[in-house]
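**Student:** Dropping a prediction and its sequence here:
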Amino acid sequence: MILVIADDFSGAAEMAGMAFRQGMRARVSTRRAHRMREGLLAMDTRTRMASSSRACQAIHALFQGIDLDCVPWIFKKVDSVLRGHVRLEIESILSLTGLQRALLIPANPSKGRVIVDGYYHIQGEPLHETFFARDPHYPRQSSSMMDLMGREGSYPVHLIEEPKHLNKEGILIPSIEHMSQVVNWANQVADSCLMAGGVDFFEALLKAKGSKPESCSANLSPTNDLPNQLFVCGSPGALAAGRLNWCHQNGIPVHECSSTWLASSDMAPPRTWVEDAIGHLQKTGQCLVTTSAEPLNHVMNGKTAASRLVQIVRHIMAGIQVDQVFVEGGETALELADAMGWHDFRVTRASSEGIPELEHHSNHLPTFIPKPGSYPWSDEWLVER
């Protein structure tokens, strides 16, 4: 069994989806480590928004339920722009496993996210000049990898350029500008090194270790010819990247919640809003529910925004059958899963980019399609009507 440890739900799901694309049986869990003879288990430790002490405790608790003799290798999934407790969690895993080094490749060159001379860039722009500089929880005020990793820790951080530097102890971060470099590092790294990073590195590792794609996993033709598709956007990054314009271009009705209700003490959504969303689904089979496009951190914290969105979704699902729920934003996805009592999932399909469709253990609709908010939805998921 391959073990993936992620700090949020969408990240865990993304890794499971990529493993499924490579022909592996894959599961996602938010509650406990399962015993699997083969395949991949992606665990969400729920620590992206936690305190540093809580993050450390969660990693230690996870390893108490794992037989490392049954795990050939571990991958630590990190946020591509290093939000969360990246260094602390990697160091905790190194300490618990007895490993002396970690190779960290958070860059995703397939999405224009690269590291050049120790500085992070997105589509040619320094990280601190992108919308991530305005992240409500982890604003990226620097593009320096050393700044992003933090200057203090139990293990040293090294910026490296060549595989011969893999013998250093600590956390090793190479410059990455092209996918070929990611592939080269994946072919060079040994199992005695903790592997950490983003989806590009993980995909390269799966291929380097011999997994082969199954063509059947690429088929996204839904079992229901015209499923009701409910999109839920709880990601400020997705809104900043133009999610509402994408909906308008694809004819998906948008149901935008006002910041007035989001900031109020009334948790129940206005009845007319719920009825409008249900009406959109009845008429078009699609609808997107989201928060106000204005910065939410001015009126409330992100977790409360996610809770409000989940309340609306639950009311909608009580009024009409929803076949697929598409959720962007790890916090929103986890809030919805918790509210519905969903903790364990298996991957049933995945897009070409590795975004999975998850079926929860009850095998009842709806299926669940979560993804990070900073990536666009693939048109593969859209159903012509």
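**Tutor:** Looks like it arrived, so ask away.
**Student:** contacts and neighbour counts: CA atoms only from here.
**Tutor:** Fine.
**Student:** Residue 239: neighbour count?
**Tutor:** Using other Cα atoms under 10 Å, residue 239 has 21 neighbouring residues.
**Student:** What strand or helix carries it?
**Tutor:** Using DSSP states H and E, residue 239 falls within helix 236-240.
**Student:** Below is structure B, check it against A:
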Amino acid sequence: MGSERALCDFLGINCTIFLDIPAYVQQKKAKQRRLKSSSEGVTLNKIDSEDLDLPLFKVIVVAKATNNFCNDNKLGEGGFGPVYKGMLDDGQAIAAKRLSENSSQGLNEFKNEVSCIAKLQHRNLVTLLGCCIEKGERILIYEYMPNKSLDFFIFDEQTSKSLGWSKRYNIINGIARGLLYLHQDSRLRVIHRDLKASNILLDYEMNPKISDFGLARSFRGSQTEENTKRVVGTYGYMSPEYAIDGIFSIKSDVYSFGVLLLEIVTGKKNRLFSHPDHSLNLIGHVWMSYKEESLLGLIDEVILESSNTIEVFRVIQIGLLCVQEYPKDRPSMSEVVVMLSSTMHLPHPKQPGFFTARKQQMADYSWRNSIITSCNQQTITTVSPRD
């Protein structure tokens, strides 16, 4: 009886076979009163009333599309909650991201993602088709990306073999154009704050689309940076000024992009990188190799045969320019796009941020009391990051 009651409550239907109608009505009314009086209910109503030009899906439609959120349809799970593949009645494939009750992300992140990405339209940004805020649910409905995320390819020994240099270079350029749109060409200046390989989704033709805007911040006018006491993101991708001082700007996204470039070229993760001769992270290893003019050994063996070595070297140098320690030294994304699409002379990069040995890096973090979180459960971090 309990499971039938829960199903009926979730779907919002009259299950007279299973439920005592008066008791069910009383429970529903009590739940609605609690939701209406809570701050969560107020915010849900606010989302509903805002003119976001975003379709609102009914729970029963999303449940039907995902076969009642069946585990067989589950694509993965992050800090926000599980993501399910679904099929609408018109044949469109979707990915439904459902906020879980014990999610480390809250309603603010949900509302932030809805209000932020609903205003954005670019071929290198994932498309938000709509959301569901019915009966206390918080579900984001996205276009379905069949080729999963970038980390699935570049960090796996087997799947990386299908990603030659031309595809990787196309992905790099697509991410750059998406970021340029966020920073400069969209109606609002948007700082993503959690750019990483797992947040780059790939469509049927392996074109990249930046996803997961739950932690993004938007600016109006000429504002380009802000300070926060709540640092959010993923260690290994966060810029020094953001991780240590809570200052984020378009240049903190540029830093994350630089880390991503180095990971795409090497096929190695920045934070999990290890070398028998030193304890540097990937950034440190690339920096030392650049100074010693020994870049060839950095390149992922998978792309060596299919790549233009000079072009790969340029990408490495651009990556190092993006991860320079001081924000003022890093190029803007408009400059990065020009660098990637031309043979212009590149300046020599200065020392990168967070390239020192890990023990020292962790000591730099330890004085902060902020909790660092990410939308991806696999990379949630705290003031004592895991290895």
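**Tutor:** Good, I have the coordinates. These numbers come from a predicted model, not from an experiment.
**Student:** List the TM-score for the superposed pair.
**Tutor:** Once superposed, the chains reach a TM-score of 0.26 (TM-score structural alignment, normalised by the length of structure 1), with 158 aligned residues with a Cα RMSD of 6.3 Å.
**Student:** residues of the helix holding residue 239 of structure 1 that come out buried?
**Tutor:** The neighbour-count check on helix 236-240 of structure 1 (16 or more other Cα atoms under 10 Å) flags 236-240 as buried.
**Student:** Against which helices or strands is that helix packed?
**Tutor:** Using 3 or more Cα pairs under 8 Å, 6 or more residues apart in numbering; DSSP states H and E as the contact test, no helix or strand touches helix 236-240 of structure 1.
**Student:** Name the next helix or strand following that helix along the chain.
**Tutor:** Next element after helix 236-240 of structure 1 (DSSP H and E): helix 243-249.
**Student:** tell me which strands and helices that next one is in contact with?
**Tutor:** Checking 3+ Cα pairs under 8 Å, 6+ apart, helix 243-249 of structure 1 ends up next to strand 254-256.
**Student:** Pull the residues that contact the strand it packs on.
**Tutor:** With contacts defined as Cα atoms under 8 Å, 6 or more residues apart in numbering, strand 254-256 of structure 1 is touched by 244, 247-248, 273, 276-277, 287-292.
**Student:** Separate out the buried members of these.
**Tutor:** Buried among the contacts of strand 254-256 of structure 1 (16+ other Cα under 10 Å): 244, 247, 273, 277, 287-292.
**Student:** So which of the residues you listed belong to helices?
**Tutor:** With DSSP state H as the criterion, helices contain 244, 247, 273, 277 from among those.
**Student:** Sort out which one of those lies nearest residue 331 of structure 1 for me.
**Tutor:** residue 244 (19.7 Å; Cα to Cα).
**Student:** which residues touch the closest one?
**Tutor:** Residue 244 of structure 1 neighbours (Cα under 8 Å, 6+ apart): residue 254.
**Student:** again with the one 4 residues further on
**Tutor:** With contact taken as Cα under 8 Å, 6+ apart, residue 248 of structure 1 is in contact with residue 254.
**Student:** for the buried ones among the contacts of strand 254-256 of structure 1, which one is nearest residue 340 of structure 1?
**Tutor:** For those, the nearest to residue 340 of structure 1 is residue 289 (17.4 Å; Cα to Cα).
**Student:** buried ones in stretch 306-324 of structure 1?
**Tutor:** Quick answer for stretch 306-324 of structure 1 (16+ other Cα under 10 Å): 306-313, 315-317, 321-324.
**Student:** Filter the residues you listed down to the ones in strands?
**Tutor:** Per DSSP state E, strands hold the following members of the buried residues of stretch 306-324 of structure 1: residue 324.
**Student:** Name the nearest of the buried residues of stretch 306-324 of structure 1 relative to residue 160 of structure 1.
**Tutor:** residue 306 (38.9 Å).
**Student:** give me the element residue 75 of structure 2 is part of.
**Tutor:** strand 74-77.
**Student:** Check residue 262 of structure 2 too.
**Tutor:** According to DSSP H and E, residue 262 of structure 2 maps onto helix 250-266.
**Student:** Toward the C-terminus, what is the element adjacent to that helix?
**Tutor:** Using DSSP H and E, the helix or strand that follows helix 250-266 of structure 2 in sequence is helix 282-291.
**Student:** can you tell me which of the buried residues of stretch 306-324 of structure 1 are in helices?
**Tutor:** Among the buried residues of stretch 306-324 of structure 1, the ones falling in helices (DSSP H) are 306-313, 315-317.
**Student:** okay, those in TSV with distance to residue 54 of structure 1 next?
**Tutor:** TSV is the format used below for these (distance: Cα to Cα, whole Å):
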residue	distance to residue 54 of structure 1
306	21
307	21
308	25
309	25
310	24
311	27
312	30
313	29
315	32
316	34
317	33
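**Student:** Now do the helix holding residue 262 of structure 2 against helix 282-291, angle only.
**Tutor:** Helix 250-266 of structure 2 runs at 70 degrees relative to helix 282-291, counting by axes from the mean of the first three to the mean of the last three Cα atoms, to 10 degrees.
**Student:** Okay, buried residues for helix 250-266 of structure 2 please.
**Tutor:** Buried residues in helix 250-266 of structure 2 (16+ other Cα under 10 Å): 250-266.
**Student:** just to revisit the earlier point, ok, the ones in helices among the buried residues of stretch 306-324 of structure 1 vs residue 3 of structure 1, which is closest?
**Tutor:** Nearest member of those to residue 3 of structure 1, counting by Cα to Cα, is residue 306, at 27.8 Å.
**Student:** Quick check, that closest one in contact with residue 335.
**Tutor:** Yes. In this structure, residue 306 of structure 1 is within contact of residue 335 by Cα atoms under 8 Å, at 6.6 Å.
**Student:** which element is the closest residue to residue 242 of structure 2 other than its chain neighbours on?
**Tutor:** In this structure, residue 242 of structure 2 finds its nearest non-sequential neighbour in residue 248, 5.2 Å apart by Cα to Cα, 6 or more residues apart in numbering. Secondary structure from DSSP H and E places residue 248 of structure 2 in strand 247-249.
**Student:** now for that strand, which elements pack on it?
**Tutor:** strand 225-227, helix 240-245.
**Student:** one more time with 10 Å, if that's ok
**Tutor:** Contact here means 3 or more Cα pairs under 10 Å, 6 or more residues apart in numbering; DSSP states H and E; on that basis strand 247-249 of structure 2 packs against strand 189-191, strand 217-219, strand 225-227, helix 240-245.
**Student:** Please enumerate the helices of the stretch 1-150 of structure 2.
**Tutor:** Here the stretch 1-150 of structure 2 has its helices, by DSSP state H, counting those that start in this stretch, at 2-11, 21-37, 39-49, 59-65, 107-117, 150-154.
**Student:** quick one: which of those is nearest residue 200 of structure 2?
**Tutor:** helix 150-154 (5.5 Å).
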